[in-house]
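*Asks:* Please work out how this folds:
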Amino acid sequence: MKAWIVEGKFGIASLKLAEREAPRPRAGEVLVRVRAASINYRDLMVIDGVYNPTQPLPFIPVSDGAGEVVAVGEGVARVRVGDRVAGAFIQGWPGGRGAPEVMLGSTLGSPRDGVLAEYALFDEGGAVVLPKHLSFEEASTLPIAGVTAWRALFVDAAVRAGDTVLVQGTGGVAVFAIQLARAAGARVIVTSSSDEKLARAREIGAHDTINYKATPAWDERALELTGGVGADVVVDVAGSTLPRSLNALRPGGQVSLIGLLAGATAQVDVVRMLQKKARIQGIYVGSREDFDDLNRALVQHRIRPVVDRAYSFEEAPAAIEALRGAAHFGKLVIRGA
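*Replies:* Below is the predicted model of the structure:
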């Protein structure tokens, strides 16, 4: 089979198109013909050797993909040949709290081989049947971006109709958060440095937008927009912006911390946090159960993921570099070989 592999050393220059033997499913495994893969910032960090510098080489990168089941191992009953599925990012987390050692050791795209190949192996419990109204390209965006947004809003937080949700940015998780929060009846405020992206955010459901380059004190502007009350939930994808996210919260609100696009450290005013009774909740994607719940919501509200651009399989390095450039709105996708 054709596969993109990182070999020799980390870095995008070490991403090579190679021929590998197609895997065979063992007991409890599912073999999937990958029809589309979507890329996340984590994939870029893994390829660069930043996310998991102990990752053995060579390996197949990229965690999120969708396709059809072409073979199943002994004992598999949840899915069958011909089913359209995606792989849950954390293969070993079917539901509940999850065991950290199992969760960290069963993620696709590192340490397990990813989906940037003609075929990929999933655990039976890590294969999720897709909503019928979605294409493979759209469905490939769900495992990290969609599930993370779902958990940030409705599992580790409890967004309800009438709540205010502030979403940072217009990348994959952020766009899903806009769509899902709006569908739940929440008021959505979005921040970005691009007026063009903010206009697109309004088209998919944002009520209010803030250009943080024109308004660096975007947290104060968010307070103004909410009559001084603040947001019920802030979806923070930047990390280092945590102090402003906390300031933009209402008393008793929650920051769902999901990323580190602007840095991995932040100083927090503990007194201010105590006064606000604020909660900071780290989000590490979600379980297969969360994925199933997300899919039901997508079907109910007929939500379609936003794909900014789909690249051919041979253009995979260009797609990954485009992610680094951060000019996209929504998700970047790579078609299957």
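*Asks:* C-alpha from now on. contacts and neighbour counts both.
*Replies:* Will do.
*Asks:* give the contact list for the residue nearest to residue 239 when sequence neighbours are not counted.
*Replies:* With sequence-adjacent residues excluded and distances taken as CA to CA, 6 or more residues apart in numbering, residue 239 is closest to residue 260, at 4.4 Å. By CA atoms under 8 Å, 6 or more residues apart in numbering, the residues touching residue 260 are 237-240.
*Asks:* I'd like the structure of this one too, to check against the first:
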Amino acid sequence: MARQWILASQKGFEASLQYHDNLPVPSATDLGPNSVLVKLHAASLNYREIQIADPNGLNGPIQTPLIPGCDGAGTVLAVGPSVTGFHPGDRVITYPAPDLASSRGDDAPASLADVSTMLGQGATGTLRSVGVFADTAFVHAPVSLDWLSAAALPCNWTTAWNVLFGVEGKIAKPGSWVLVQGTGGVSVAVLQLALAAGATVVATTSTAAKETRLKTIGAAHTVNYGDNPDTWGQLARGLTPGGRGFDIVVDVGGNQTLPQSLAAVRIDGLVAMVGAVGDMAAAPVPLFAVFMHTCIVRGVLCGSRAQLKQVVQYIDKKGIQPVVDDVVFELAEAKDAYRRLNEKKHFAKVVIRVDHPEAEG
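*Replies:* Prediction:
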């Protein structure tokens, strides 16, 4: 029997998430021409899941009920008659924007319009044990990773790849300095990819324990933004050679953190805006502020299906083991996973084991 979570409304995840088990498994004989039946072994959460469930979130209204989640990893059970890229037994991970890939190809970048059709928002998502998806909702999983690590890749690692390698002439390489904010999924993914590319990474955080862990996984320096709320950008800049500033700054906080990101970036450097996990009441930062910093500010909404394939290949080539949170949840505990993410108690990616422990293999 199948199991799944339903987002029944947008009244916040505590009130809106509902768990269902003992459901019939979809039939392989009823697949559409371009459909894939997949047994999911693991999933992971993004901050977007919190926002989608929130009536005041940035993602806006959606059609409920809906299965949430856009990140997952599993095994192909069956494919439709027109599917050529996958076969039963293949190990796969999800690509969060299958409609984008179907309509405009694997190289197409995501826009705001595409966000509304992503898995877990406009299409049924990954918080379930078995599901039918479009074939463009998958790429082959890295051969070097287990299910939990593989499930951490789709949204955050595609975003991280897009940040570091998505703009010609502004790529991470030996000699580059990269600044990441906090210890969430995107920031840790950027840290790991940038290190593999030979860059030097500085990370901000608010606790001594997380500073220690960031250094353990490769951060050259850390800056405590809790102790230096109005100066951490300049303090981080001072760590770069000659105080020149960072080649790439990854901004996850939005209006709350953007002024510090601009203070940290070097002349002609790149500020990548990838999230809005900061204080939503913070005063908006006018675009004119960029005029005073002589830099590029680029919004990044995940990335293309081709970029996800590239990061998969890079992980296998470089032997990267994605860092995930120490606490692993079972599918039935997904609401607890939401709580951990919402309370910012996690480090890197919050992951969920979909198989029962005795079925893991």
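*Asks:* TM-score them against each other, please.
*Replies:* Comparison of the two superposed chains (TM-score structural alignment, normalised by the length of structure 1) gives a TM-score of 0.94, and 336 aligned residues with a CA RMSD of 1.8 Å.
*Asks:* hang on, the earlier thing: still touching in structure 2? Go through the contacts of residue 260 of structure 1.
*Replies:* Compared against structure 2 with both residues aligned by TM-score structural alignment, their matches' CA atoms under 8 Å, these retain 237-240.
*Asks:* Okay, the aligned residue in structure 2 for residue 135 of structure 1 and residue 188 of structure 2: tell me how far apart.
*Replies:* Counting by TM-score structural alignment, residue 135 of structure 1 lines up with residue 146 in structure 2. For residue 146 of structure 2, the distance to residue 188 of structure 2 (CA to CA, to the nearest Å) stands at 18 Å.
*Asks:* neighbour-wise, which of those two wins?
*Replies:* Legend: neighbour count by other CA atoms under 10 Å for residue 146 of structure 2 and residue 188, higher for residue 188 (27 against 15).
*Asks:* From residue 137 of structure 2, how far out is the more buried one?
*Replies:* 24 Å.
*Asks:* mind checking how far the longest helix belonging to structure 1 is from the chain centre?
*Replies:* The longest helix of structure 1 (DSSP state H) is helix 288-301. Centroid separation for helix 288-301 of structure 1 versus its chain: 14 Å, with CA atoms, centre = their mean, to the nearest Å.
*Asks:* ditto for stretch 341-357 of structure 2
*Replies:* On CA atoms, centre = their mean, the centre of stretch 341-357 of structure 2 falls 13 Å from that of its chain.
*Asks:* Number of residues surrounding the alignment partner in structure 2 of residue 95 of structure 1?
*Replies:* Correspondence of residue 95 of structure 1 to structure 2, assessed by TM-score structural alignment: residue 106. By other CA under 10 Å, 18 other residues sit near residue 106 of structure 2.
*Asks:* Check residue 173 of structure 2 too.
*Replies:* When neighbours are defined as other CA under 10 Å, residue 173 of structure 2 has 17 of them.
*Asks:* Report the mean deviation for the strand ranked longest in structure 2 after fitting onto structure 1.
*Replies:* Under DSSP state E, the strand in structure 2 containing the largest number of residues is strand 35-45. By mean CA distance after the TM-score superposition for structure 1, the fitted strand 35-45 of structure 2 averages 0.7 Å away from its aligned residues in structure 1.
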